[in-house]
Structure formats: structure tokens, C-alpha cells
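Novice: model this:
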Amino acid sequence: MPDNGSRFDCKIALITGGSSGMGLATARRLLDEGAQVVITGRDRARLDAAVKELDGGDRVLAVAGDAAKIEDLDALVAAVEQRFGRLDVVFANAGIGAFQAFTDVTETEYHRVLDINFKSVFFTIQKALPLLTDNSAIVINASFALHRGSPGAALYSATKAAVHNLARTLAAELAPRGIRVNSVSPGYTSTPAFHAEASPEIQAAAAASTLAARVGSAEEVAGAVAFLASAEAAYINAQDLLIDGGMTTATPTHQV
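Specialist: Predicted coordinates:
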């Protein structure tokens, strides 16, 4: 990891979906750079394992709950307020992949995916806002999928486009307080969820689709989130940062 000193000394960061993957990597990155971190997750056992892995002592607060449930978000905010009294960074990361043909999407699935991928982001930020200090930073986890159309991804891509636009809209609305809001759009990333859901053939094809000839790492996404949340990005607002190895905007030589 590059030596960035202590960019987050005395900062309090909230990371939803922080028990694994990109959320856990971001928690580790911010913790290493001086922050006190709050992580959330629905599975208490996985959350406890994440806390043990982070090994941050009393600089880590884990709150079990579903980011798509308002009562759980209220409990989360109350716990953060009691422990720390404020927030300086929010990484709205909780989300799921959901891929099926457009004609196969049921109303039940529609509500499930929107609740997790959009409602959770919307209300996490709304509920956290009273604790956010002026000149703080919000980063939303979107996806490269919002930048291109792919078969079987209508519902998923729509939710990611929604949070991307939410970032831009909130950036304008919260600008008077100096609160910056940006999003990151990871490409294929090596996480437990990716390896559980993608076959070896899909994983190989994903790697071949990038200029780097590999999928990204959760730590690389965490580095981008840390940058956008830091004072180094003070003049970056209402932007989306693609972290996809060039997959979305360029074609590898072997595919030409």
C-alpha cells in the first residue's frame, strides 16, 4: 500500500456492507490511515469475523443490521452517535449482484434488488446526514454496468445508474455544507461474491476483457474510495470513477 501518512487521523468513517469484499478492504485501508471505522452487515458471524480480521481494537465498531430496513438504519445511527458523536466519511457500499433475463424479473425480485441496491443507499445517507460534519465526504459504490448495456442485467444496471445519479444530485444539494459526493464504478473485482457467483469460464472471460488482463482487487477499489474521501480530492465532486482496468472504454489488442 502506498504511504499516505495519516490522511484519516481523527476521522470517523461508516462503511455499509463492511464484512467482506470491497467494504472490508476499504475499512482496512481507512483504519490503516488513521480512521476509526464503523462497519455494518446483516450476518453477525461474518461481521464478528471481519472485526477480528481488522484487529483495530476500540477503533472499530461493528453494527449488525440490514441497510434496507429503516429501523436498522435508525439503530445504526444511534450507535454511531453514542460512540463517536459524528461522521466524516460515508462509504455506501451495501449491494448485491442480480442477473436474469428482463422477461424473468418478478415483482418480488424487483423490490428485493431495489431495496438492497438503491433504497439502502438512499436512506443510509439520509439517516447519516445529521451526523456528517461540514466538508465531509460521501462515496457511493455504483458499477461499470451503469456505463453500458448488457443482456441479463436490466434490473441490476438500473439500480446502479440510480445511485450514480443520486451521487450527482446530492453533490449539488449538499454543496452549501461543503459535503462532497462521488461514486466509484468497479469492474469485475476479486471478491468472495464474485468467485461464488461466476464460473471459472466467466472469470477467465472477465480477465480477458480488461487491458490489464486480470480482474481488479478489492484493495484497488479501497484505494480509490480512500482517495475520493480524502482532502486530496477536495476539488473532485459529483464524479464517477471507473475502476475497471480499461474494460469499459478501451478494447484489448487480442480482441481487435
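
Novice: rest of the way, CA atoms for contacts and neighbours
Specialist: Fine.

Novice: Leu61 versus Cys10, what's the distance?
Specialist: 15 Å (C-alpha to C-alpha, to the nearest Å).

Novice: Of these two, which one has the most company?
Specialist: Counting neighbours by other C-alpha atoms under 10 Å for Cys10 and for Leu61 shows that Leu61 has the greater number, 19 against 11.

Novice: who's in contact with the spatially most central residue of the chain?
Specialist: Taking C-alpha atoms, centre = their mean, the centroid of the chain lies closest to Asn93, which sits 2.6 Å from it. Asn93 makes contact with 15-18, 22-23, 121, 140-141 under the criterion C-alpha atoms under 8 Å, 6 or more residues apart in numbering.

Novice: The structure of the following sequence is requested for comparison with the preceding one:
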Amino acid sequence: MTRLTNKTALITGGTSGIGLETARQFVAEGARVAITGTNPATIEAARAALGPGVLILQADAGNIASQQDIARQVQQAFGKLDILFVNAGVADFRPVEAWDEAGFDRSVAVNLKGPFFLVQALLPVFGNPASVVLNTSINARIGMPNSSVYAATKAGLISLARTLSGELIGRGIRVNAVSPGPISTPLYGKLGLSEADLKAMASGIMDQIPAKRFGQPSEIAKAVVFLASDESAFTVGSELIIDGGMSNL
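Specialist: I've put the predicted structure just below:
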């Protein structure tokens, strides 16, 4: 398919999970793609999976100077940017009493501050028209225990999708959000839980999903392709919830 032919795209956190699958679909749709990542192992795996045509940038999603450097490298490589998918994030789940300032600040930096300053840094690089898609989470809406800080950062992104839309649409930049429910990605393996605890958590989550399954990265990626493409030219400041009905309970 060719919905993104002649478009340039940047995907943060594009070396695994939803980001990697979205990069695959963007390439298949004809886009020139750049991705960011931090882990050398997943960077090399992504390089092998996506091929030499994809630009891979090592960058810390929570560091402001890194966002400025990303913008500089993207401008140097592409000249202008048509699509930004803000996907990089950390999922740190703790009971309220277990939080410390360092953990709180890291979640806010990666999930909210970094994305804001990346959009700011890219303002001179965006084409007209351009599309920004923010990857948020259904956790911002369902009040899941132990998700307080994570959910707050994702709620902030949903708010940014609305407010930045109003501010940037005059420049031809559309901003929208996707809010996935539980998706089968390597994210859960990063929570530091034992295999037994992971299985118990997955079973508990499954009971809350009317569709009775976890979503697949490809299902989120297809929605991002739509929001990135000209097919969604009249979609501005919207949030697309993709959660198997979880938030409807």
C-alpha cells in the first residue's frame, strides 16, 4: 500500500513492541522512517528487522538536549518531517507509598516532558501539513491500582493532544492520540515481576477485557497509520481508544 508515499516519519521508542511494528507498517506504506531507541541490543535487532533504509537514532526520551539533537538529525537527514509518532515511554507501576522523587521524575520526564520538548524542537522541521500522534494509555481513564504516576503522565499526553491541536492547527500540524489497552509487547517483561506473578497479572487483566484477549501491536500500528495519513485529514485533537472494550466496563 502507498498511503505514506513521499512522507517522512519519526517514531520514538521504535526498536520494539508497538513502535517497531509501526515502523514496519510505515515502511510498507512508503514512508522514509527514522526511529529512536536506547537499548543497544534492541537497536541492532530493529536494524536487522527494518533494513538499512531506516535511520536509527540512539536517544534518551526524557532528556531535553536529546530531543533537540533528534530534531537536528531528522532535519539533516530528511529536510522536513511529515509524521511524528511519540511512542517512547516507561511503565512504572508501584503502590503510592513506594514512590520516591527520582522514580516520579523519571516517569514524568520520559512520558510527558520529553514528548512536549520534542514537539517544540521539531516545530521548524514539520512540513505543512504534518501529523503528530501521541501514544497514551487507557490507564489514564480506568483508575487501575498501582498506576497512579503512569496514568497521570498519560492523561497529560491526552490533554496535550487537545491543547496542541488548537495551537498548532494553524501551522498545518494535526495532533491526535491513540490510547491502547493491554497489548502483547515486551513492556510487561520490564516490570521486574517473576514469571508466576506476570501470569497472575495477565490473568487478572484478561478478566477486565470484554474481548477476552490482549491486543496485538499491529492493531495499534494500523490506527497510527490512519492518523498519520491524509485519510484522517479532518481528524484533529481526537483520542482513539483501542482497548478491547476494557474502558466500557
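
Novice: And the TM-score between these chains?
Specialist: The TM-score (TM-score structural alignment, normalised by the length of the second structure) is 0.94; 244 aligned residues with a C-alpha RMSD of 1.3 Å.

Novice: Give me the contact list for the longest helix along the first structure.
Specialist: Longest helix in the first structure, counting residues (DSSP state H): helix 154-174. Helix 154-174 of the first structure is contacted by residues 97-99, 101-102, 105, 110, 113-114, 117-118, 121-122, 139-143, 145-146, 149, 179-183, 237-240 when judged by C-alpha under 8 Å, 6+ apart.

Novice: ok, of these, which come out buried?
Specialist: 98-99, 113-114, 117-118, 121-122, 139-143, 145-146, 179-183, 237-240 (16 or more other C-alpha atoms under 10 Å).

Novice: out of those residues, which are inside helices?
Specialist: 113-114, 121-122.

Novice: pretty sure Ile205 of the second structure is in a strand, no?
Specialist: No - counting by DSSP: H, G, I helix; E, B strand; the rest coil, Ile205 of the second structure is not found in a strand; it is helix.

Novice: quick one, what contacts it?
Specialist: Pro182.

Novice: From Gly244 of the second structure, how far out is it?
Specialist: For Ile205 of the second structure, the distance to Gly244 of the second structure - C-alpha to C-alpha - is 12 Å.

Novice: Check Gln25 of the second structure too.
Specialist: 21 Å.

Novice: Which residue of the second structure sits opposite the residue nearest to the centre of the first structure in the alignment?
Specialist: Under the alignment (TM-score structural alignment), Asn93 of the first structure pairs with Asn87 in the second structure.

Novice: From Ala200 of the second structure, how far off is its match?
Specialist: 27 Å.

Novice: can you pull the buried residues of the longest helix of the first structure?
Specialist: 154-168, 170-172.

Novice: Likewise for stretch 82-101 of the first structure?
Specialist: For stretch 82-101 of the first structure, by 16+ other C-alpha under 10 Å, it's 86-95, 98-99.

Novice: I'd like those residues laid out as CSV, including distance to Arg46 of the first structure.
Specialist: Output for the buried residues of stretch 82-101 of the first structure, formatted as CSV (distance: C-alpha to C-alpha, whole Å):
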residue, distance to Arg46 of the first structure
Arg86, 26
Leu87, 24
Asp88, 25
Val89, 23
Val90, 21
Phe91, 19
Ala92, 18
Asn93, 16
Ala94, 14
Gly95, 16
Ala98, 21
Phe99, 24
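
Novice: which among the residues you listed gets closest to Leu132 of the first structure?
Specialist: Leu87 (4.6 Å; C-alpha to C-alpha).

Novice: Show me what Ala121 of the second structure lines up with in the first structure.
Specialist: Aligned partner of Ala121 of the second structure by TM-score structural alignment: Lys127.

Novice: Does that match touch Val77 like I think?
Specialist: Yes - with contact defined as C-alpha atoms under 8 Å, Lys127 of the first structure reaches Val77; the gap is 6.9 Å.

Novice: Just want to know which of these two has more residues nearby.
Specialist: Relative neighbour count places Val77 above the other of Lys127 of the first structure and Val77, with 22 against 16, counting by other C-alpha under 10 Å.

Novice: hey, which strand is longest across the second structure?
Specialist: When the second structure is parsed with DSSP state E, its longest strand is strand 126-135.

Novice: distance from it to the first structure after superposition?
Specialist: When the first structure is superposed, strand 126-135 of the second structure averages 0.6 Å from its matched positions, counting by mean C-alpha distance after the TM-score superposition for the first structure.

Novice: can you pull the buried residues of that strand?
Specialist: Those would be 126-127, 129-135, for strand 126-135 of the second structure by 16+ other C-alpha under 10 Å.

Novice: Show me where the second structure has its strands.
Specialist: Counting by DSSP E, the strands of the second structure are 8-11, 32-37, 55-58, 81-86, 126-135, 173-180, 239-242.

Novice: Just send the ones you listed back as CSV, with distance to Val224 of the second structure too.
Specialist: CSV is the format used below for the strands of the second structure (distance: least, C-alpha to C-alpha, whole Å):
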stretch, distance to Val224 of the second structure
strand 8-11, 11
strand 32-37, 14
strand 55-58, 19
strand 81-86, 8
strand 126-135, 7
strand 173-180, 7
strand 239-242, 9
